[in-house]
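Participant: The following comprises the amino acid sequence and a computationally predicted model.
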Amino acid sequence: MAFDEYPYDIRVTWTGDLGTGTSAHAAYSRDHEVRAARPPPLAGSADTGTFRGDRARWNPEQLLTAAVAQAHLLWYLHLCAAHGVTVLSYEDRATGVLTEGGEADHFREVVLRPRVVVADSQTLAQAHDLHEQALEQSFAVHSVRFPVRVEPHVTSRPGATA
């Protein structure tokens, strides 16, 4: 069986030399830029606190959580369109949980909490169920070593058919 491959070329450039490079742990900034061929650069850093990052910039843990949430959104919208469910709005408040202090620090889980509004109240149950199917289809979910849970809240627009 032949497999298709899709490369995603990313360039990460450290921009945090404060004049003495990495001469000491506190002597440099964790700032960097993430670039791809067409989108604008993304300002990155480490997480704040222990990791000495800049909270005004994206950190890898936020980006990993965002990637999982984005992948779920895109699969969910595709599945809804394919099954005749009209989504009017979608907002996710995703949370990634990093566990630190053991032998190997790691993500414990990502929880997706999408709030979805559909056009037709008759599709509420199907719209809810399609979240599980989206998890099963997601490339990002299949690529991580931690569990991803989804806790959807699906409603229909006011005045939708009952």
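Facilitator: That came through, no problem.
Participant: only C-alpha atoms for contact and neighbour calcs from this point on.
Facilitator: OK.
Participant: Longest helix in this protein, by number of residues?
Facilitator: Ranked by residue count and defined by DSSP state H, the top helix of the chain is helix 60-82.
Participant: Name the surrounding residues that touch it.
Facilitator: Residues from elsewhere that reach helix 60-82 (C-alpha atoms under 8 Å, 6 or more residues apart in numbering): 44-47, 86-87, 90, 92, 94-96, 98, 110, 112, 127, 130-131, 133-135, 137-141.
Participant: got another, please set it beside the one above:
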Amino acid sequence: MSDFNVEITWQRAARAGHPDDYSRAHQWRLAGGQTLRASSAPDYAGDPDHTNPEEGLIAAVSSCHMLTFLAVAEKRGFKVASYRDQATGTLAKNAQGRMAVTEVMLRPTITFVGAAPSAEELDKLHESAHRNCFIGNSITAPVRIASA
């Protein structure tokens, strides 16, 4: 078991020209010392220059899948040279009528050193990565992987 700690800080600041006069801007302070500027999404009165929780969730799913994929590929003898993902998430009403991230779509582009897996082997690597991804196992939204 592992524990992870994050500190979130917010302080009231005025937002001129809005009926609700509070800023959504805040900070995420991670255990490693990094601080991220965060806010709600722009559609929800947030600052577009800050990370929003929805982006953070999509990035966490994508990052976890990638790290798990790298481990699985390595164990199966495939050396990854580079990995890039253009991940997206959909915010919509869920089955209970509440706003939620209802789907995450991963679009990884992967290059290999030496022998690359066949299309079938690549699908199996992604299936194993998805099945073993800690974050993917923690959310209810389906995570889909588009083939390159």
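Facilitator: In hand now; what should we look at? On a predicted model such as this, the values are computed, not experimentally measured, just so you know.
Participant: care to give me the TM-score?
Facilitator: TM-score of the superposed chains, computed with TM-score structural alignment, normalised by the length of the second structure, equals 0.88; 144 aligned residues with a C-alpha RMSD of 2.0 Å.
Participant: Figure out how far the longest helix of the first structure is from the centre of its chain.
Facilitator: Computed by C-alpha atoms, centre = their mean, to the nearest Å, the separation of helix 60-82 of the first structure from the middle of its chain amounts to 6 Å.
Participant: Show me what the strand or helix carrying Ala134 of the first structure is packed up against.
Facilitator: Ala134 of the first structure belongs to helix 124-137 when assigned by DSSP states H and E. Applying 3 or more C-alpha pairs under 8 Å, 6 or more residues apart in numbering; DSSP states H and E, we find helix 124-137 of the first structure packed against helix 60-82, strand 148-150, strand 153-156.
Participant: May I see the buried residues of it?
Facilitator: Buried residues in helix 124-137 of the first structure, counted by 16 or more other C-alpha atoms under 10 Å: Leu124, Ala127, His128, Leu130, His131, Glu132, Ala134, Leu135, Gln137.
Participant: There's contact between Asp85 of the second structure and Arg107 in this structure, I believe.
Facilitator: Yes - with contact defined as C-alpha atoms under 8 Å, Asp85 of the second structure counts as touching Arg107 (5.2 Å).
Participant: Counterpart of Pro117 of the second structure over in the first structure?
Facilitator: The alignment partner of Pro117 of the second structure in the first structure, by TM-score structural alignment, is Thr123.
Participant: Who are the contact partners of its match?
Facilitator: By C-alpha under 8 Å, 6+ apart, the residues touching Thr123 of the first structure are Val85.
Participant: swap the cut-off to 10 Å and go again
Facilitator: Contacts for Thr123 of the first structure (C-alpha atoms under 10 Å, 6 or more residues apart in numbering) come out as Cys80, His83, Gly84, Val85, Thr86, Val87, Asp129, Val154, Thr155, Ser156, Thr161, Ala162.
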